[in-house]
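Asker: The sequence and its predicted three-dimensional model are supplied below.
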Amino acid sequence: MADQHDENLLPDMLPLYYTRYFPQNIFCRWLSCGNNPKPLSNRELSFTLADDVYLRYLSINDQKEFQTLLQKKCPHKLDIGAVYNTKPSIDRHDAVVLARELVFDIDLTDYDEVRTCCQEAIVCDKCWKFMVVACEIIHTALRDDFGFQNILWVFSGRRGVHCWVSDYEARTLDSPGRAAVADYLCLIMGGENQNKKVHFASDLHSSIWRSLTIIDKYFEEILQDQELISTTEGLKSFLKMIPDETLATQVQENLERMPRSSLERWDTFVTTYNKYCKENINATRKIKYLVEEIKIQYCYPRLDVNVTKGFNHLLKSPFSIHPKTGKVSVVFKPEHAKSFKLEEIPTIYTLLDDSAQDNVQHQSNMRAAVKNFQELVFSLEKAEAMRRKNDANASLLEF
């Protein structure tokens, strides 16, 4: 049972999981902080039941009511929405969104044009490195450029990660504010038919150089793991990213004479590029940052910006079970993403089967994930208490 996923078993297993393992208390405390100053009952929850029955505009008053609802409905999937000015089930057509965590959704399927080890819903340790880079770049930007502190990272349960920013300033951002953050963090532009999706017309912002420093820590590994320019198709795509036809021809001639190693070919490309720039100073304006642009296109986070910009998009709850894999959407620290092992992620089967080979390890990993969640919530509660105190003092000073 622990080794194979069977969605038909979930109706029997989910009540046990929600009772024994889902951190209901800390979950409700997290939502309560995110709702302040409105009551918890104004937060929208959504359940997906068996046979894809979808229930929206649910809400809870407290943990006891949440526990009852979980046991009664036994959701195969639990999603979280925004905070409204009223209970979401009442006058929902006229309800106004008052708060919502600033969220980011990064899915490995959006990397299918560059990853070669897997495609679509399949994920392995090689393509997980794209998520490692994404976590480090996004987390650093949110912390250093925007000053956010309460940043929650969650494995989606299948092929990506979710990021929840719970700081008051983030939760109360309006749509233009969210769009500005999303646009600031989005460097890859264009659809499937566009060959070159990164263009730097002027000197690079310090945040881009910082991102490149992070990418450089993993670039050679990703280059080799994904065989980005070792295959005929990969090389063809690579050459299309070079806008200067003369340079592209030189690179093609040099690389086709070489062994198929992506790392050796990349080094030769950089050498060819540097030589070309020295010999053709007047022609280098549009390719000044070509090396950096290609690195960004290969490795920079691919964000679903609509998730970040909008208020109405619901996102899977931490510790929800992914119905297609049985894996737990565990909370993790971004600095631990590089040691993240997909096969060590707890599943509902291994957690509930004491005889499962991975039961002990998965139990331990589940406890660690809950601890990560607790630390974030404790930090958030402290920040909220301090904010309310400062607001109260400011109100007193006005009189």
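Answerer: Looks like it came in fine.
Asker: alpha carbons only for contacts and neighbour counts from here, please
Answerer: Noted.
Asker: Quick check: the residue nearest to Lys77 when sequence neighbours are not counted vs His205, distance?
Answerer: Spatially, and ignoring its direct neighbours in sequence, Lys77 is nearest to Thr48 (5.0 Å; CA to CA, 6 or more residues apart in numbering). Relative to His205, Thr48 is positioned 43 Å away (CA to CA, to the nearest Å).
Asker: And those two? Which one has more around it.
Answerer: Thr48 (18 against 9; other CA atoms under 10 Å).
Asker: what's the distance between the residue nearest to Lys77 and Leu70?
Answerer: 11 Å.
Asker: Which stretches in the stretch 1-150 of the chain count as helices?
Answerer: Counting by DSSP state H, counting those that start in this stretch, the segments of the stretch 1-150 of the chain that form helices are 10-20, 24-35, 63-73, 125-144.
Asker: ok, second structure coming up, stack it against the first:
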Amino acid sequence: MDDQKRRAVAGYLELLKGGDKGGKKVNVKRPLHPHLDRSLQILRTHFAPDILAGQDPWSTPARAAHLLSLLPPDASLLSALRKKWDSAPTRSSTSKWADIDALASTGVADAKDIGRQLLEAKQDIVLEYSYPRLDAEVSKKLNHLLKAPFCVHPGTGRVCVPIDVSKVEEFDPDEVPTVGRLLGEIDSWDAAHTDVQGGEDRGEADGARKVPDVDKTSLKPYVEFFKAFVAGLMREEKGGKREREAGGAAEGMEF
């Protein structure tokens, strides 16, 4: 798809708006779109164990204040919640989440339809904290797809490397080599393998094969892995080509 079509799809799927500066990031119309309704059914089962218990997002007073900003602007209810949480600073996010409905049910809220308002607000909060994030800017632009193994990230200088999916848990993105590191490794290797007097590579002086620069660096295992992957594709293609040719000949004879 071109950029315009990709932008339309990304816009349809994107839900969270705004950056990390706070404020409400989910503002959806009611009744909910069927996709969001189905999403909520799935997210509800993960929200309590993964978000509330696992991440404890409102553990500090500052974070609890953000939770209050996402609730309906009912002064009495917000005041009661703030008072309760200020008296117990270490109260868990799971407990604070339960406090919202518990206090609302006591009648402290001013709004008559506070039940509906809280339901919609809590739905928005579940979506904000657990709905999958979509990198819309990357998805909109076709040029973001034009990436290849061993290209260099313009911001970090890190080299894009292929990953062995069978060992993906062992992969540390912070250890991926950068261009600067690779150049330093080449210089270090050359310095250690150069005849100081003659300024000549000792390997070349002995008639040995010149060592490729990549073999002097930490990029070597990634290159070897990629070569093995490509070799496997070539073998598969050769086998498939023979089968296609054999199948074509058989069909011709049968005809």
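Answerer: That came through, no problem. Bear in mind the structure is a predicted one, so any value in this text is a computation, not a measurement.
Asker: what TM-score comes out when they're superposed?
Answerer: The TM-score (TM-score structural alignment, normalised by the length of the second structure) is 0.53; 198 aligned residues with a CA RMSD of 4.7 Å.
Asker: before we move on, the earlier item: could the helices of the stretch 1-150 of the first structure be laid out in TSV, adding distance to Leu187 of the first structure and mean neighbour count?
Answerer: Output for those, formatted as TSV (distance: least, CA to CA, whole Å; neighbours: other CA atoms under 10 Å):
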stretch	distance to Leu187 of the first structure	mean neighbour count
helix 10-20	40	16
helix 24-35	29	20
helix 63-73	40	14
helix 125-144	12	20
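Asker: Out of those helices, flag the one nearest Thr231 of the first structure.
Answerer: Smallest distance to Thr231 of the first structure across the helices of the stretch 1-150 of the first structure (CA to CA): 17.3 Å, for helix 125-144.
Asker: What segments of the stretch 101-250 of the second structure are strands?
Answerer: For the stretch 101-250 of the second structure, applying DSSP state E, counting those that start in this stretch gives strands covering 194-195, 200-201.
Asker: got those as JSON lines, with distance to Lys227 of the second structure columns?
Answerer: Output for the strands of the stretch 101-250 of the second structure, formatted as JSON lines (distance: least, CA to CA, whole Å):
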{"stretch": "strand 194-195", "distance to Lys227 of the second structure": "29"}
{"stretch": "strand 200-201", "distance to Lys227 of the second structure": "27"}
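Asker: Looking at those, which is nearest to Leu67 of the second structure?
Answerer: strand 194-195 (63.5 Å).
Asker: what's that closest one aligned against in the first structure?
Answerer: Under the alignment (TM-score structural alignment), strand 194-195 of the second structure falls on nothing in the first structure.
Asker: what about stretch 28-43 of the second structure, distance to the chain center?
Answerer: Offset of stretch 28-43 of the second structure from its chain centre (CA atoms, centre = their mean, to the nearest Å): 22 Å.
Asker: Run through who's touching it.
Answerer: The contact list for stretch 28-43 of the second structure, computed with CA atoms under 8 Å, 6 or more residues apart in numbering, reads Gln123, Asp124, Val126, Leu127, Ser130, Tyr131.
Asker: residue ranges for the helices of the second structure, please.
Answerer: Secondary structure of the second structure (DSSP state H): helices at 3-13, 34-46, 54-55, 61-69, 75-86, 93-104, 114-130, 136-140, 179-192, 202-205, 220-254.
Asker: Would you tell me which of the ones you listed gets closest to Ala148 of the second structure?
Answerer: Taking the helices of the second structure one by one with CA to CA, helix 220-254 is closest: 11.6 Å.
Asker: other SSEs contacting the closest one?
Answerer: Judged by 3 or more CA pairs under 8 Å, 6 or more residues apart in numbering; DSSP states H and E, helix 220-254 of the second structure has no packing partners among the helices and strands.
Asker: Who are the contact partners of the residue nearest in space to the middle of the second structure?
Answerer: Nearest to the mean C-alpha position of the second structure, counting by CA atoms, centre = their mean, stands Arg133 at 7.8 Å. Contacts here follow CA under 8 Å, 6+ apart; on that basis Arg133 of the second structure touches Glu14, Leu16.
Asker: what's the nearest residue to the equivalent of Lys24 of the second structure over in the first structure if we skip its chain neighbours?
Answerer: When the first structure is aligned by TM-score structural alignment, Lys24 of the second structure is paired with Lys196. Counting by CA to CA, 6+ apart, Met241 is the residue found nearest to Lys196 of the first structure once chain neighbours are left out, at 4.9 Å.
Asker: With Lys197 of the first structure instead?
Answerer: Closest to Lys197 of the first structure by CA to CA, 6+ apart is Met189, at 5.0 Å.
Asker: Relative to Glu292 of the first structure, how far out is the one you found?
Answerer: 15 Å.
Asker: For these two, work out which one has more neighbours and name it.
Answerer: Between Met189 of the first structure and Glu292, counted using other CA under 10 Å, Glu292 has the larger neighbour count: 18 against 13.
Asker: isn't that one right next to Asp216, touching?
Answerer: No: taking contacts as CA atoms under 8 Å, Glu292 of the first structure lies outside contact range of Asp216: 10.1 Å.
Asker: and for the lengthiest strand in the first structure, what span of the second structure is it aligned with?
Answerer: Using DSSP state E to define each element, the first structure has its longest strand at strand 77-84. Mapped onto the second structure using TM-score structural alignment, strand 77-84 of the first structure spans no residues at all.
Asker: Which other helices and strands does that strand contact?
Answerer: strand 43-48, strand 97-99, strand 315-316.
Asker: Quick one: these as a markdown table, columns for distance to Arg388 of the first structure too.
Answerer: As requested, these are exported to a markdown table (distance: least, CA to CA, whole Å):
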| stretch | distance to Arg388 of the first structure |
| --- | --- |
| strand 43-48 | 20 |
| strand 97-99 | 16 |
| strand 315-316 | 27 |
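Asker: for these, which one sits closest to Asn306 of the first structure?
Answerer: strand 315-316 (12.1 Å).
Asker: And the closest one, how far out from the chain middle?
Answerer: 11 Å.
Asker: One more: stretch 106-126 of the second structure?
Answerer: That offset, for stretch 106-126 of the second structure, works out to 32 Å (CA atoms, centre = their mean).
Asker: just stretch 141-154 of the second structure next, same as before
Answerer: Worked out by CA atoms, centre = their mean, stretch 141-154 of the second structure lies 16 Å from the chain centre.
Asker: Can you pull out the residues in contact with it?
Answerer: Outside of stretch 141-154 of the second structure, the residues within contact range by CA under 8 Å, 6+ apart are Met1, Asp2, Asp3, Arg6, Arg7, Val138, Arg158, Val159, Cys160, Val161, Pro162, Val179.
Asker: neighbours around Ser218 of the second structure, how many?
Answerer: For Ser218 of the second structure, the tally of surrounding residues (other CA under 10 Å) stands at 17.
Asker: go on, Asp187 of the second structure?
Answerer: Per other CA under 10 Å, the neighbour tally for Asp187 of the second structure reads 15.
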